[in-house]
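Trainee: missing the sequence, but the structure's below:
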């Protein structure tokens, strides 16, 4: 259709032409294609060939310019036509004496007026004089609207300008410059004044003129494209700022709503209600049902606290435990129903059987929580629980002859209790500024500045699981298998107490990085290795005369916008070394110093960790989910439910759980908080759930048998830089003469960037961290290209654990002894006698810069 007006059949309209330059034609060939018209599908193609690349370049440039001019004129013509049509149909701005000025935001209404019946045209014409005057009063507004229209039109352009011509223009310019260079090189060879020299001079002048014009056109194209990209970048920045402001507003609004709900709930819980009314709160009903017993408890609590304080000062008389003297009462034993493993939140730990009322307060009363439900935890913290049993192993860990040499590990005889710096004076940086572009991403693949770190490695953070190893000592000393699994569960949850306020990020370990640690006072030694980098996996092994602990850390983490979550997928294992008579059918322990002992195997997975509130500058860490500890020899299980922090903060740090045998019968209730203590009580020795509202009576009652077992108690954690615990402060200590020469060269204590950070040299630490990462990338590239052997973990190897049928990283053994400790003692012996000895098959992984 567009070709009908031209004189020659087969011609192509310039405004519908598409110019292409195929590759591999030495710059001589180019093609012109037509764009099919509406209703037609045929396409014409012209294949053209020039005699010289310069000629081809000139034709290509001229045709491309013609195409652009034709398209530009066509767009302007269509725009003028559209504006003319709109002006002819535009209604008056004032109708019937009422002024009406339609701005850009009112254009939909103006378009609706344009479609009014023709009968209204007379009225419009009659008001034409008013319309003209009103329109003349707002020239600036109309100009603003035109600018907005042009901006909107520009924003809808998906591709940058000169998309097709830009590359062609660049190639043509290069070809023209190359031709000019050839002409200039041949000019000195000609005789001055000769016809050939004159011709060359003229050609050079023309070529320079052509190059100048092409360069000018190319610069204009560059400016147009630069403006397009700048406009697009500004729009993206504006959208990003709007998104950030909106998200922050949502967070602030959510925080305000939480505070409002919390205050309304408190007002509602304090409001008086009629006795027996359906809307009574749990506080009202509880106080009415057990009013007199509670008064009795209050009268007894004070002397019980004093007696407990006296008992803590006395040396325990029996090896099994210490019982705090208190007044007990007669109680009616109520059998506990079997809970559902699949949904522990609906277990008997959520029921409250209150003596005297015979009424079950279940899930329908969850909304009516009051301060009385925290009295149990307050009683634990103030040591006022009746008949609280504290196992000897918790009070005095160790006590046996540790089989490793003090001379070999004398660097661990005296552990430091403070850092070199006294305060956290890191340069202030916004965590949100780093994370805002990483929503939905894996945090392990995000490079954080070192200023967000703390002076520990992830391997050392992993070693903090061992802070309360006395829980495993207590488990090994118990004869009751249900108490044993309760103490193992206490050990499994105890490491979360070190996360309070620990928002800073540990250093990511290098591949093959290791960490060793020895505690003579608690009688264990520990070693770990970074066995994989992507995904990051750390394996560890700890051994004691009473138990073994091993496992891996393999976590999935993701940033969710308002918070980020860490979901561990690795499995932790513990083996208690029991006398063979306690487990005659158990597997026999292998290795030195374990003769006559059998292995009782436990395993569990960690719960989800959530960090939120960093947008508002008050980050909070929380842990939630179910932790299921399984005894693979007896089939017993202990289920601990970490309750998520609610909007009221009522369930902060709270844990509830139970122990059940292989048949599903609940034998022990467990309750506590992961930042303070964990207590258990045998089923049948009290009424209802583990709660202080149980009525107490005379200690002479023959049925007084309520007994609480302290499973774990948090240690005192004085203020320290980065909120490090006293245990964590000892981990990166590396005395120059007693430890540094003997540890493995891959030990994280020897990392220069981490050491510089601990000394407060943060800029230097950031510089060394970048160098360390570049060194690791170079090693990885050498392995990928075959210039270095592939990586293989030195001290651990994966295998399948027969009880869980899951992967587990086990340490390399030599005659049932860890190869790491054998190598460590060999090197230590040699160096202590003045003989130079290197670690066998250990590669260099750290840079050698000074911290």
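Mentor: Yep, it's here. For clarity, every value in this text was computed on a predicted model and none was experimentally measured.

Trainee: going forward, measure contacts and count neighbours with C-alpha atoms only.
Mentor: Will do.

Trainee: Pull the contacting residues for the residue lying closest to residue 677 once chain neighbours are set aside.
Mentor: Distance criterion C-alpha to C-alpha, 6 or more residues apart in numbering; nearest residue to residue 677, sequence neighbours excluded, is residue 713 at 4.3 Å. With C-alpha atoms under 8 Å, 6 or more residues apart in numbering as the criterion, the residues that contact residue 713 are 676-678.

Trainee: Mind giving me the packing neighbours of the longest helix along the chain?
Mentor: If you go by DSSP state H, the chain has its longest helix at helix 195-270. For helix 195-270, the packing partners by 3 or more C-alpha pairs under 8 Å, 6 or more residues apart in numbering; DSSP states H and E come out as helix 163-186.

Trainee: returning to what we had before: hey, what's the angle from the longest helix of the chain to helix 163-186? Just curious.
Mentor: Relative orientation of helix 195-270 versus helix 163-186 (axes from the mean of the first three to the mean of the last three C-alpha atoms, to 10 degrees): 150 degrees.

Trainee: then this one, side by side with the first:
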């Protein structure tokens, strides 16, 4: 399979939608498929002809020798979950971690503010569902984020009055938890990523739970996103599709938004398209929604048959923001913002993703130092695991607590981590401090560790 859109870059591959994203089943098999077992070995460009397919096969992301060696190594994993099984070369990474990427769901948080202010229960769902769709433009990046180190965190401030904290709460299986809050809403997510490697493609199952509480009326929203398929991991140019249903349920009233992400067809047919309805508790359609997750979403009141009401017209509710032209990593302006220290709060935690030496070196363009730093971090994490097991100890996250609750998802049961409120207390104490700390935060050593350096 080849690239379906002009915005796709040449780099690595996507491996994560937490939920932050959190973000999957049978619908993926209706997407553009290659050969079973060796999916996508024959490269097909859904927006071009046979000549384009041959050209894409020759371009790829790898040098010929690198690609062949990687293909030989990866064949044994076909059909497996490779979430944390395989050590990957730093050349395919973007200078961001998965728990940073969770914060990208906050770019269009004003839509949740609007949902909280809205008195019409169905328009409230229009705003909230548009917020859930909005992140997909950013999530189509084809570079892979770094896997977080156990205990790693990410903090965001200075955006829409939001306080955001995420933490890697488990390494095997990889699990992250996040919490965001402003005057209009709270957002909580537990994410456990599962994957299925199919040769030249990867199915991504977001085994997660996302809950949003709108503060004015105490409305609780639950989000189940569609699956994601990463095409052309090795052969051809990598691109991403998310075919299937997104379901957002108002657990307070029973209203629902059900939006269908169309699978990309031959020659790019239906690429990016999203269509669906806002339903009341009696499952009657009240508002239709349509658009493209790469551009905008619109809505229109409809009758009980789902047809637009006479005298009404489509109105746009969300439009994607302008992106930097020819950006190396396909970052949006907001991605650059959350990757910078501009959104860092006062006295950043030493466990913050921005301080990772491998991420930092990759951002500076030194792949050699980035690779060495990545290997060093992973080895120290393994040493901590061995030490922890030898002492019979368990890892305990700082900002989230493991509960007794297990939530069913379409892709398996999920253990739920709950925000414990300690970060709010920590941030309040730091922000109210009168100390004039002029320390350059960039000089802070990255430290998510449970123990002193075991290699010393």
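Mentor: Great, that's in hand. From a predicted model like this one, the values you see are computed outputs, not experimental measurements.

Trainee: still on that earlier bit, what's the match for the residue nearest to residue 677 of the first structure in the second structure?
Mentor: Using TM-score structural alignment, the partner of residue 713 of the first structure in the second structure is residue 319.

Trainee: tell me the SS of the aligned partner of residue 138 of the second structure in the first structure?
Mentor: Alignment note: residue 138 of the second structure maps to residue 498 in the first structure; criterion TM-score structural alignment. With DSSP: H, G, I helix; E, B strand; the rest coil as the basis, the three-state label of residue 498 of the first structure is helix.

Trainee: same check, this time on residue 798 of the first structure
Mentor: Secondary structure, three-state DSSP: residue 798 of the first structure is strand.

Trainee: what residue of the second structure takes the place of it?
Mentor: Matched by TM-score structural alignment, residue 798 of the first structure corresponds to residue 402 in the second structure.

Trainee: Now do the same contact list for its match.
Mentor: For residue 402 of the second structure, the contacting residues are 415-418, by C-alpha under 8 Å, 6+ apart.

Trainee: what does residue 208 of the first structure give?
Mentor: Per C-alpha under 8 Å, 6+ apart, neighbours of residue 208 of the first structure: residue 180.

Trainee: Just give me the match in the second structure for it.
Mentor: Here residue 208 of the first structure stays unmatched in the second structure, going by TM-score structural alignment.

Trainee: One more: residue 743 of the first structure?
Mentor: In the second structure, the residue matched to residue 743 of the first structure (TM-score structural alignment) is residue 348.

Trainee: any idea how far that match lies from residue 105 of the second structure?
Mentor: 21 Å (C-alpha to C-alpha, to the nearest Å).

Trainee: How about residue 342 of the second structure?
Mentor: Separation of residue 342 of the second structure from residue 105 of the second structure (C-alpha to C-alpha): 18 Å.

Trainee: And these two? Which one has more around it.
Mentor: Neighbour count, other C-alpha atoms under 10 Å: between residue 342 of the second structure and residue 105, residue 105 has more, with 21 against 13.

Trainee: unless I'm mixing things up, that one is touching residue 135, no?
Mentor: Yes. Look at residue 105 of the second structure against residue 135 with C-alpha atoms under 8 Å: they come within range, at 5.4 Å.

Trainee: And the residue nearest to residue 677 of the first structure, how close does it get to residue 799 of the first structure?
Mentor: 35 Å.

Trainee: who's in contact with residue 352 of the first structure?
Mentor: By C-alpha under 8 Å, 6+ apart, the contact list for residue 352 of the first structure reads 360-362, 688-689.

Trainee: From those residues, which land in strands?
Mentor: Mapping those onto strands (DSSP state E) picks out 360-361.

Trainee: Turn the contacts of residue 352 of the first structure into JSON lines, including neighbour count.
Mentor: Below are those laid out as JSON lines (neighbours: other C-alpha atoms under 10 Å):
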{"residue": "360", "neighbour count": "12"}
{"residue": "361", "neighbour count": "16"}
{"residue": "362", "neighbour count": "14"}
{"residue": "688", "neighbour count": "25"}
{"residue": "689", "neighbour count": "22"}
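
Trainee: now, among the contacts of residue 352 of the first structure, which is nearest to residue 142 of the first structure?
Mentor: Of all the contacts of residue 352 of the first structure, residue 362 has the smallest distance to residue 142 of the first structure: 67.9 Å, by C-alpha to C-alpha.

Trainee: Tell me the counterpart of the closest one in the second structure.
Mentor: Mapped onto the second structure by TM-score structural alignment, residue 362 of the first structure lines up with nothing.

Trainee: What's residue 156 of the first structure aligned with over in the second structure?
Mentor: Taking TM-score structural alignment, residue 156 of the first structure has no aligned residue in the second structure.

Trainee: Residue 156 of the first structure: how many residues sit nearby?
Mentor: Residue 156 of the first structure has 9 neighbours, counted by other C-alpha under 10 Å.

Trainee: any chance you could map the helices in the stretch 1-150 of the second structure?
Mentor: For the stretch 1-150 of the second structure, helices defined by DSSP state H, counting those that start in this stretch occupy the ranges 50-59, 64-74, 98-101, 110-117, 121-134, 136-139.

Trainee: and the fourth one, what other elements does it pack with?
Mentor: The contact analysis (3+ C-alpha pairs under 8 Å, 6+ apart) places helix 110-117 of the second structure against helix 121-134, strand 185-197, strand 201-214.

Trainee: taking these together, which one is wrapped up most tightly?
Mentor: Across those, the average number of neighbours (mean count of other C-alpha atoms under 10 Å) peaks for strand 201-214, which reaches a mean of 26.

Trainee: so the helix or strand just after that one corresponds to what in the first structure?
Mentor: Downstream of strand 201-214 of the second structure, the next assigned helix or strand under DSSP states H and E is strand 219-224. Mapping strand 219-224 of the second structure onto the first structure (TM-score structural alignment) gives residues 600-605.

Trainee: same check, this time on stretch 256-276 of the second structure
Mentor: Using TM-score structural alignment, stretch 256-276 of the second structure pairs with 637-657 in the first structure.

Trainee: And stretch 178-189 of the second structure, by the same measure?
Mentor: Under TM-score structural alignment, the match for stretch 178-189 of the second structure in the first structure covers residues 540-551.

Trainee: Can you get me the start-to-end distance on the matching stretch?
Mentor: In stretch 540-551 of the first structure, first residue to last residue: 6 Å (C-alpha to C-alpha).
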